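Visitor: Sequence and computational prediction follow.
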Amino acid sequence: MELWSVVFVCCVLCYSFCHSAEAIVKLGGNETIPALILFGDSIVDTGTNNNLITLLKCNFPPYGRDFQGGIPTGRFSNGKVPADFIAEELGISEYITPYKSPSLQPGDLLKGVNFASGGSGYDSLTAQIVSVTPLSEQLEQFKEYIGKLKGNFGEAKTNFILSKSLVLVVSSSNDIANTYFASGVRKVTYDVSGYTDMLVQEASSFVKELYGLGARRIGVFGAPPLGCLPFVRTLFGGLERVCTEEINMASKLFNSKLSSELHNLNQSLPQAKVVYIRIYDSLLNIIQNPINYGFDVADRGCCGTGTVEAAFLCNPLDPTTCVDDSKYVFWDSYHPTQKTYQILVGEILNKYIISFS
């Protein structure tokens, strides 16, 4: 991949058995979720990229300015991301530690870990372009994690954690928005239909790998309305920066195929709870009706001009960053604000958590 392509994409991017928290959202009967295990991209990355040699980092201000203590932890937002809200709402932990974090302790393993790496995707080229951790490597790290669980807590407890944990996969946004449309590198060999077919096949293979390793409660997120991301509006939305219907259609096509494939897997994998988590409509509704949710701005982010800034372009040197990010749907040109994430997670848990019982 030529350097200009790398720079282009970067510039436009982006229970434990004795737990202390009380679950707010609960499963039916006596079912519990002891741990949360995460794979995917920047939507749930809680600091994986901090220790990578990549431009896709956010462990510097103004990222994290609304996080505990105002510390930029490597979360691609002004504060908490979905991983945090989900773990907290399920009563697992306040935060799920990145697997590669130097602060990871043996006890943390019981609550789950986070393998997600900002900039990654189902397409191996997606992570390669921006030098982040691909899903294939995240899977290898998961195997290491299983070995550590067995070494520290024994096989019986490990099997319990694996089978009862909630395993979430959040991917595809970077594939569609960046690798296919923004950089155009995959357009040479795929049309949209062919590319979404490939992504769904990769997603299916990933789920089957997780199942083979012992995971049973697996939730897979669909793609959001990528045509309405601020940076996509800037690139493809003309002078008025409107949502790009072609890219939204690609998201919907992928989602339709993914939903069907996950339904088939749920039927064919014994004792599995494979759930398709639709996020498209929820986020689009917020974007189209921001006032209903207490927002004023939905077409640009808070950071900088909000039109192209993400990762290293969203930095403390830009004086135009907004003062009140609670009025913004998006934090930077790619990622929602903490407030938006909290709304979305509430809707997701209320709608889908019963599916894992």
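Guide: Nice, thanks for sending it over. Keep in mind that what you see is a predicted model, and the values were worked out from it rather than measured. Numbers count the residues shown, from 1 in each chain.

Visitor: only C-alpha atoms for contact and neighbour calcs from this point on.
Guide: Fine.

Visitor: List of residues touching stretch 171-183?
Guide: Residues from elsewhere that reach stretch 171-183 (CA atoms under 8 Å, 6 or more residues apart in numbering): 5, 8-9, 13, 39-41, 119-123, 125-126, 184-187, 199, 221-224, 226-227, 232, 235, 247, 250-251.

Visitor: so how far is it from its chain's centroid?
Guide: 14 Å (CA atoms, centre = their mean, to the nearest Å).

Visitor: now swap in stretch 271-281 and tell me
Guide: Per CA atoms, centre = their mean, the centroid offset for stretch 271-281 relative to its chain is 14 Å.

Visitor: Then stretch 324-342?
Guide: 15 Å.

Visitor: got it, and stretch 40-54?
Guide: Worked out by CA atoms, centre = their mean, stretch 40-54 lies 10 Å from the chain centre.

Visitor: Tell me where the stretch 201-350 of the chain has strands.
Guide: In the stretch 201-350 of the chain, the strands defined using DSSP state E, counting those that start in this stretch lie at 217-221, 273-277, 297-301, 328-330.

Visitor: For the ones you listed, please prepare JSON lines with the additional fields distance to residue 307 and mean neighbour count.
Guide: Formatted as JSON lines, the strands of the stretch 201-350 of the chain follow (distance: least, CA to CA, whole Å; neighbours: other CA atoms under 10 Å):
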{"stretch": "strand 217-221", "distance to residue 307": "25", "mean neighbour count": "23"}
{"stretch": "strand 273-277", "distance to residue 307": "28", "mean neighbour count": "22"}
{"stretch": "strand 297-301", "distance to residue 307": "5", "mean neighbour count": "23"}
{"stretch": "strand 328-330", "distance to residue 307": "10", "mean neighbour count": "28"}
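
Visitor: Next one for the comparison:
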Amino acid sequence: MHIYSMDLIMYAAIMMTPILSISLLNNVLALRRIYYYCHSIFFLFTIILHGHAHAHDFKTPKNTSITSIFIFGDSTVDPGNNDYVKTLFRSNFLPYGIDFPNHTPTGRFTNGRLPTDFIASYAGVKEYVPAYLDPNLRLKDLMTGVSFASAGTGYDPTTALKNKVIDLTTQVQYFDEYKKKVEHLIGKKEMEKIVSNAAFIISCGTNDIVYTYGLVPYLSLVSDSISPYLRFMIKQSKWLIQELIDRGAKRIGVVGLPPVGCLPAIITLHTSPHQPRICIESLSSIALQFNEMLERELNNMQQQSTLTIIYGDIYTPLQDQFIHPHKYGFEVADRGCCGSGLFEGAITCNSLFPICNDRSKYLFWDSIHPTERSYYFLFEALRPVIDFVINTP
């Protein structure tokens, strides 16, 4: 980890420049806040998303045609690929995974399961989607699908480069490697059948927005400067979809962005200690604008194709959880369960930090990622889309 220390110090110094000039330095609480920023901002705001849910049972849909699942994207769908990458963006240690079977910290950025685990279980494919880079994968694991996702990545290649994680081009290359490996084990025809009958899920982009617009408090956001970057992100998402289609994908679901301004870490950075902790609408509006562009493009691609290409909205349900937490059984929505819940994430959320007494009462696990319970509600909100995909011939 020491090889990153200079990068960490330089990054923290650069990002703290606009913060240190704020008048909050006049009180002790602000000084404490600045201290924590200096120690965690590098890994904190770039490991993005974008309670207990074990009690929730659901029926597997009948006549499903899906036999495997393949996943691409960031920490919202990374079950542990970053465990095998030389990066700071890891979560293979407690308290992460405290509610996963055997209290195992697999590398998932939450206390338990991810939405893709719920999807795979609901579709009757498998209980948990493993990381492709896990060296202990069996043939059965490979045949029913894996995740190539990497926490800290984005549609923008420079996002992954900054974080030293797996970019989308490499994730596609890993899929090529996967196909060759499975073909060697069971033959080309059977391998192609697995891919043809698979559901492909993409969840990415939050890190791009946070890196580009979310790290500097009180930044003036001008629409003319935002639109070109969002169009670039859309271009990258279409490239990824086409790459997967060229490799045999027939059912592709693409998840939009969450309300970025509602992430506790973002609220902390853009709010003084004496202000109410509410969503930063200027940042959430950027995510919403991207989602509208993405949904239009996916609809256009679907109309021009015989394949299934569909958009999944997580912005609306996650925002609803934040605004109406009690409707979902949450008591705390503006901070995470780990530590103070204001800034902790990845290596700053570890066994040295206390965690909340009742995780089921918290919307967020750390200051960026939802709890398993929140993820379950997102899965439920996506059920109509999931049903459509898995029941498409």
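Guide: Arrived safely, thanks for sending. Because the structure is predicted, anything quoted here is derived from the model rather than measured.

Visitor: What value does the TM-score take for this pair?
Guide: The TM-score (TM-score structural alignment, normalised by the length of the first structure) is 0.91; 344 aligned residues with a CA RMSD of 2.2 Å.

Visitor: rewinding a little: which one, of the strands of the stretch 201-350 of the first structure, ends up nearest to residue 153 of the first structure?
Guide: Closest approach to residue 153 of the first structure among these (CA to CA): strand 217-221, 20.9 Å.

Visitor: same for the closest one, what does it pack against?
Guide: strand 166-170, strand 273-277 (3 or more CA pairs under 8 Å, 6 or more residues apart in numbering; DSSP states H and E).

Visitor: Next, please give the residue ranges for the helices of the stretch 51-200 of the first structure.
Guide: 82-89, 124-130, 135-153, 155-164, 173-174, 192-212 (DSSP state H, counting those that start in this stretch).

Visitor: circling back: out of the contacts of stretch 171-183 of the first structure, which are buried?
Guide: Neighbour counting with 16 or more other CA atoms under 10 Å marks 5, 9, 13, 39-41, 119-123, 125-126, 185-186, 199, 221-224, 226-227, 232, 235, 247, 250-251 as buried within the contacts of stretch 171-183 of the first structure.

Visitor: residues contacting residue 349 of the second structure?
Guide: 95, 338, 339, 366 are the contacts of residue 349 of the second structure under CA under 8 Å, 6+ apart.

Visitor: Which residue of the first structure sits opposite it in the alignment?
Guide: Alignment note: residue 349 of the second structure maps to residue 314 in the first structure; criterion TM-score structural alignment.

Visitor: Can I get the helices and strands packed on strand 217-221 of the first structure in a markdown table including distance to residue 206 of the first structure?
Guide: Shown next, in a markdown table, are those (distance: least, CA to CA, whole Å):
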| stretch | distance to residue 206 of the first structure |
| --- | --- |
| strand 166-170 | 9 |
| strand 273-277 | 12 |
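
Visitor: residues touching residue 47 of the first structure, list them.
Guide: So residue 47 of the first structure contacts 59, 73, 74, 75, 98, 101, 117 (CA under 8 Å, 6+ apart).

Visitor: before we move on, back to that, which one of the contacts of residue 349 of the second structure sits in the busiest neighbourhood?
Guide: residue 366 (32 neighbours; other CA atoms under 10 Å).

Visitor: what lines up against that residue once you look at the first structure?
Guide: So, by TM-score structural alignment, residue 366 of the second structure is matched to residue 332.

Visitor: can you tell me how far its match sits from residue 103 of the first structure?
Guide: Computed as CA to CA, to the nearest Å, the residue 332 of the first structure to residue 103 of the first structure distance reads 28 Å.

Visitor: Next: residue 63 of the first structure.
Guide: 20 Å.

Visitor: Looking at those two, which is more packed in?
Guide: residue 63 (28 against 10).

Visitor: so the more buried one touches residue 81, yeah?
Guide: No: using CA atoms under 8 Å, residue 63 of the first structure is not in contact with residue 81; the gap is 11.6 Å.

Visitor: anything in contact with each of those two?
Guide: residue 75.

Visitor: Among the helices and strands packed on strand 217-221 of the first structure, which comes closest to residue 258 of the first structure?
Guide: Going by CA to CA, the one of those nearest residue 258 of the first structure is strand 273-277, 7.6 Å.

Visitor: which residues of the second structure does the closest one align to?
Guide: Under the criterion TM-score structural alignment, strand 273-277 of the first structure matches residues 308-312.

Visitor: what's the mean deviation for that stretch versus the first structure?
Guide: On superposition with the first structure, the average gap between stretch 308-312 of the second structure and its aligned counterparts reaches 0.5 Å (mean CA distance after the TM-score superposition for the first structure).

Visitor: Same list (the strands of the stretch 201-350 of the first structure) but as TSV, adding distance to residue 50 of the first structure.
Guide: As requested, the strands of the stretch 201-350 of the first structure are exported to TSV (distance: least, CA to CA, whole Å):
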stretch	distance to residue 50 of the first structure
strand 217-221	24
strand 273-277	28
strand 297-301	22
strand 328-330	22
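
Visitor: what's the counterpart of residue 248 of the second structure in the first structure?
Guide: With TM-score structural alignment as the criterion, residue 248 of the second structure pairs with residue 214.

Visitor: same thing with residue 264 of the second structure?
Guide: Using TM-score structural alignment, residue 264 of the second structure pairs with residue 230 in the first structure.

Visitor: list the contacts for that match?
Guide: Counting by CA under 8 Å, 6+ apart, residue 230 of the first structure has contacts 299, 300, 301, 306, 307, 308, 330, 333, 334.

Visitor: So the third one versus residue 169 of the first structure, what's the distance?
Guide: For residue 301 of the first structure, the distance to residue 169 of the first structure (CA to CA) stands at 25 Å.

Visitor: Quick one: residues contacting residue 94 of the second structure.
Guide: 104, 105, 350, 351.

Visitor: and the gap between the first one and residue 31 of the second structure?
Guide: Same thing as residue 104 of the second structure. From residue 104 of the second structure to residue 31 of the second structure the distance is 36 Å (CA to CA).

Visitor: and these two? which has more neighbours close in?
Guide: Set residue 104 of the second structure next to residue 31 and count neighbours by other CA under 10 Å: residue 104 wins out with 18 against 14.

Visitor: does that one really touch residue 95, like I thought?
Guide: No: Residue 104 of the second structure lies out of contact with residue 95 (CA under 8 Å); the separation is 9.2 Å.

Visitor: and residue 214 of the second structure, what pairs with it in the first structure?
Guide: Using TM-score structural alignment, residue 214 of the second structure sits opposite residue 181 in the first structure.

Visitor: do residue 97 of the second structure as well
Guide: Under the alignment (TM-score structural alignment), residue 97 of the second structure maps onto residue 64.

Visitor: what residues are up against that match?
Guide: 70, 71, 72, 73, 74, 75, 76, 77, 78, 79, 80.

Visitor: With distance to residue 259 of the first structure added, can I get these in CSV?
Guide: What follows is these, written out as CSV (distance: CA to CA, whole Å):
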residue, distance to residue 259 of the first structure
70, 38
71, 37
72, 35
73, 33
74, 31
75, 28
76, 27
77, 28
78, 31
79, 30
80, 28
